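Participant: Fold the following and give me the result.
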Amino acid sequence: MNAAGKLQRAIGGLLVLAILTPASLRAQPTAKPVLHGKHWVAITGKPLAATAGAMVFQKGGNAVDAACAMLAATATMWDVLSWGGETQALIYDPRTRKVVGINALGVAPTGATVAFFQQKNMPYPPEYGPLAAVTPGTPGGLMVMLAEYGTLSLKDVLGPALQMADEGYPIEAQAANGLEKHKEKLKQWRYSREVMLPHLGEAHEAPQPGEVFRQPDLAATLKKLVEAEQRALAAGKNRKQAIQAAYERFYRGDIAREFVRGAQEEGGLVTLEDLSRWKVHIEEPVKTDYKGIEVYKLTTWVQGPVLLQALNILEGQDLKGMGYNSARYIHTLYQAMNLAFADRDFYYGDPYFPPEEPIRGLLSKEYAKQRAKLISGEKNDPDIKPGDPYPFQGSTNPYTQLLTQWPPKPPAAPSAPQTSIEDFERTFYAGTTSIQAADEKGWVVSITPSGGWVPAVIAGRTGVGMSQRMQSFVMNAEESPFNVLEPGKRPRATLTPSLALKNGKPFLSFAVQGGDSQDQNLLQFFLNVVEFGMTVQEAVEAANINSFQMRNSFGDHASKPGKLLLHEQMPPWVRGELKRMGYEMSFEPRTSGPINAISIDSKHGTFWGGSSHYGEDYGIAW
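Facilitator: Down below sits the predicted model:
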């Protein structure tokens, strides 16, 4: 670079710092106010669902009770999940001063084999329909969390959701329009058609925005769960045993039988044995230390460790000195994320199935230093490959041959149409919701539930929409030896709640919806707070970048090396420098999914809540 070019770059860097530094951001009011609370905070994907959390807090429940109430409400509102989806959570338990993980991801059912889908000429399990479904996890996840860490009854916690399903609630435009958009798919499935399209034959067949939307079959299912609990209490069982009785009824009783009957009527594979064998795992999460802050994520059955890997790679970089969203900062983030995501694409999978994921090596600080050396200062690297973490945990990589052939060739699918940019980005951001709750007793909960989103197959008269998570499996070891489809196995999901501790105390709880963008957005949120001093509300509203270089976890698992999403207000000199670095840029007014977060102010004993101004996410605090 000549002297004139260096001067232009330096001036550009100063200008972008002047425009985008946190100080200048704070000079402008945020679109939403920060939430301040002394006793509790409840944040989730819909205002009505946040109200459900507040109702349970007002009953005397703790943050786990409130989070479970919000989970039930969002599943009832199809935001953007249903009761047949999956739930994953991190909980800070003030009694033990430890973070625990909740693994309530469903598994591939009996008959869901590579050979089965290959016989159907499918390179991956489908995006929609009965063959996309893993076993339902959200009911079990909710009940196990409530039994182990909550204080109220299932009747109390399900109360708001049951009322919404039974009496109905005014459906919001986002959900109503989504049902109308997908009505042709919904018409294929008997029970989905009956529930979701109440105006069949009319021009608008879904509920109208603001119309009272009732789900009597789902209400009956929720009533059965409450009945099972109340009968157990009447028989002298304790609170935990009574909730377990409801769990049994869903996974081994009459609800299970109707779910399986309805699923198989539509052509699904789930069996009674699949439901009976499945269980929730309470597990130890993984963590890293970033400049004295402990950051916790769920392990390799989701993509969460990529955030920890990226933090390890970035820890030695002068991010603050680069300037928030300068070209140098964006380039460094993009490269670090791609290094971590390349490892995700190859090494992550269900830790309860062999082979064993090399998580100790992946999270090694020394491994991160080795990976950081691959960051080019001047150009994007479109050929970033998975690394070799095995030597950093004292073992030998059994998959070196597969690594030399990376990336794998896309599976042949002659009948499949070419993936458009619009379809690629739609699947990349596939929906979810997030739930954040904290209380004055010290409980903190972060949940990222998903699955069973519209258009979902409703299983019989249960009112429960089936998951579509099976599409996240791969079909051959060349793509990932850890995530190959097998019956009873969990697909590696994108869902990724987050907790951080500072000085041994809760500091941040944060999550976001948006498929493969989730840990990209959460990484930037965390750095906005820790490196750039933003409040949680400033940080959730701040402009993000998104890489599309990693392999999509949905659809046909495509990748777009060098593709970069930026905020539409990104200055031209930053755009120009990034173009010279080899990036293919697109621009949008919103550059992340809705981020929800709580920061715990230990100095004052209060909470700060943040909820993105994109989407319908909302919070209440007291």
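Participant: Please make it C-alpha for all contacts and neighbour counts, starting now.
Facilitator: OK.
Participant: Give me the neighbour count for Gly576.
Facilitator: 12 (other CA atoms under 10 Å).
Participant: which element is it on?
Facilitator: helix 572-580 (DSSP states H and E).
Participant: Contacts for that helix next, please.
Facilitator: Contacting residues not belonging to helix 572-580 are listed as 9, 12, 16, 326-327, 331, 379, 585 [CA atoms under 8 Å, 6 or more residues apart in numbering].
Participant: Nearest to Ser364, out of these: which one, please.
Facilitator: Minimum distance to Ser364 across the contacts of helix 572-580 is 23.2 Å, recorded for His331 (CA to CA).
Participant: please give me the structure for this one as well, since I'd like to look at both together:
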Amino acid sequence: MTHRAAPSGDRPTGRITGTRSPVCARSGMIATSQPLASAAGLQALQEGGNAIDAAVTAAAVLAVVEPTMTGVGGDLFAIVHDGRSGTLKGLNSSGRAGSRADPDALTARGLAAMPLHGPLTVTVPGSVAGWAGLLQEYGSIRLARALAPAIHYAREGFPVSEIVAAQWDAVAPRLATDAEASRVLLPGGRAPAAGTIFRNPDLAATLEQIASGGPEAVYGGPIGAAIAAHVAGRGGFLTVADLAAHRADWVEPVSTTYRGHRVHELPPNTQGFVALEMLNILEGYDVRSMGHNSADYLHVYAEAKRIAFADRAAHLADPARVPSALLQLLVSKEYAAERRKQIDGRRAAPRYEPAPPQPYVGRGPRSGPAVERRGDTVYLAAADRFGNVISLINSLFDSFGSGLVVPGTGIALHSRGAGFTLRAGHPNRLAPGKRPAHTLVPAFLAGEHTVMAFGVMGADNQAQAHAQIVANMVDFGMNVQETGEVARVRHLEEGLALESGVSEPVRAELRARGHAVHDGRGLMGGYQAVRLDRRTGVLEGGSDPRKDGLAIGW
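Facilitator: Presented below is the predicted three-dimensional model:
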């Protein structure tokens, strides 16, 4: 028997684009991809903590209960809205390539591109430095308090949620090739099924070391020594000194306006400018009159994405390799107007070139960050009664990252080094101490009286999904829950992936305009958001049904 949920149009409100209402509260709000993490963050708020305390607490729990996506061995970015000053500040806690990184040695071994997994993809993990940095700058609790719920779930166990179980099972064959990953992550030789209890006592002990020793336990301490020794023993690039040198950097977000709203993203090495460039291009069209997910709208959306991604492929790299003048050009209205002229409203272009100035134009397969990945990430948003709002993203890049687990620690190491290129002359070429081009990017949408932290998980999907989220709210009037529920699209190198909510006539018209159309199921990541109305103090939260998550407030 086939069971179908009641159509959202059957709801008493008559709104057809959401299956449930936004969550509303005044004292605090948090939205994450796992209910256990949301509950831990809510408890931190109820005990008197602020939004940053709640976010770090929830992020640590996610590192335990959604281990496919995030962990101690990953990277972190965040944007914080300070309730007192009303200002935004960004945090970049992505790690750098090890001091032994040698692209020439890799090409001499016959590699044309960075591998997707394994020891060569492991850069310094920045998660713990990010957690500690957020608490030091804005928090009211100690790191040990923030880690307590995560330690509990790692030691006592937690029931594996449905979507996490499916992701775990999909990557089990790769985990089975690594002895420690198999021992820790495949109990009984298989991925845990949904609803079964999973424990990671090694990770509990690691988190306790961090709670007592602070981030120094990772960056120069015994945990870092274990990471460096394991990666080096497998042929990777890291040393203890590389971990000891890691610092999380506070940065200024980059922004643009979209029909009177301001959209804030993070600068390189994140792809935030890509979302802003897309929105600047789309602003030149009457998107509302085109209709949501119409052929006209999706065509110009896909072409705007292709233009912005051509620029991403040429320019996205370590912050030191992206000049400020270039970044300001890429997010300017004037530049978008020139790029918009290249779009044929009736036909998909065969190719878009990056516009000058061009430090490098990638050609051929795997030319650096042009490579499109599914990506595995967690995103969360939180707000408190003081007006603080945080947008935070944490990731291993791919499911369980590199596939390596450090013996005795329970830590799965990320694969962020896969974002480098080996192409000579490219600003994103692998080099010691360089940060790779990064897909992770948290965001904010600010109106006259509102600020909303939002994000969408899913590697290369993130920037293009940000553009959809903003258009859904600004052009089509959707609320904080609806905007994450409606059918999304994702442009990939092989064509335009559409979810089932996009009609067949629209699909046919897109094909007629030259787009290869594909099934988008499982490719759209997951959205979370929290919005503050500064006039009333009311908080609204939304959580994507594509994940296991929950928005909750009090």
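Participant: list the buried ones in the helix holding Gly576 of the first structure?
Facilitator: Within helix 572-580 of the first structure, the residues scored as buried using 16 or more other CA atoms under 10 Å are 573-575, 577-579.
Participant: and the contacts of helix 572-580 of the first structure as CSV, adding secondary structure?
Facilitator: CSV is the format used below for these (DSSP: H, G, I helix; E, B strand; the rest coil):
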residue, secondary structure
Arg9, helix
Gly12, helix
Val16, helix
Ser326, coil
Ala327, helix
His331, helix
Lys379, coil
Met585, strand
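Participant: now the most centrally placed residue in the first structure, what's its secondary structure?
Facilitator: By CA atoms, centre = their mean, the first structure has its centre lying nearest to Leu495, at 2.8 Å. Here Leu495 of the first structure is coil, with the state taken from three-state DSSP.
Participant: Apart from its chain neighbours, what residue comes closest to the counterpart of it in the second structure?
Facilitator: Alignment note (TM-score structural alignment): Leu495 of the first structure maps to Leu440 of the second structure. Nearest residue to Leu440 of the second structure, sequence neighbours excluded (CA to CA, 6 or more residues apart in numbering): Thr270, at 6.0 Å.
Participant: Quick one: map that neighbour onto the first structure.
Facilitator: So Thr270 of the second structure corresponds to Val302, using TM-score structural alignment.
Participant: Check Asp533 of the second structure too.
Facilitator: By TM-score structural alignment, Asp533 of the second structure lines up with Asp601.
Participant: show me the residues around that match that make contact.
Facilitator: Counting by CA under 8 Å, 6+ apart, Asp601 of the first structure touches 507, 607-608.
Participant: Just give me which of those residues are shared by the second structure.
Facilitator: Retained contacts for those in the second structure, judged by both residues aligned by TM-score structural alignment, their matches' CA atoms under 8 Å, are 507, 607.
Participant: Pick out whichever of the contacts of Asp601 of the first structure sits closest to Gln28 of the first structure.
Facilitator: Trp608 (18.5 Å).
Participant: Against Gly431 of the first structure, how distant is the closest one?
Facilitator: 26 Å (CA to CA, to the nearest Å).
Participant: Tell me where the stretch 301-450 of the first structure has helices.
Facilitator: For the stretch 301-450 of the first structure, the helices defined by DSSP state H, counting those that start in this stretch cover 305-314, 319-322, 327-347, 359-362, 365-372, 400-404, 421-428.
Participant: what about the residue nearest to Arg521 of the second structure when sequence neighbours are not counted, neighbour count?
Facilitator: Leaving out its chain neighbours, the residue that sits closest to Arg521 of the second structure by CA to CA, 6+ apart is Glu499, at 5.8 Å. Look at Glu499 of the second structure: counted by other CA under 10 Å, it has 18 neighbours.
Participant: counterpart of Glu499 of the second structure in the first structure?
Facilitator: Aligned partner of Glu499 of the second structure by TM-score structural alignment: His567.
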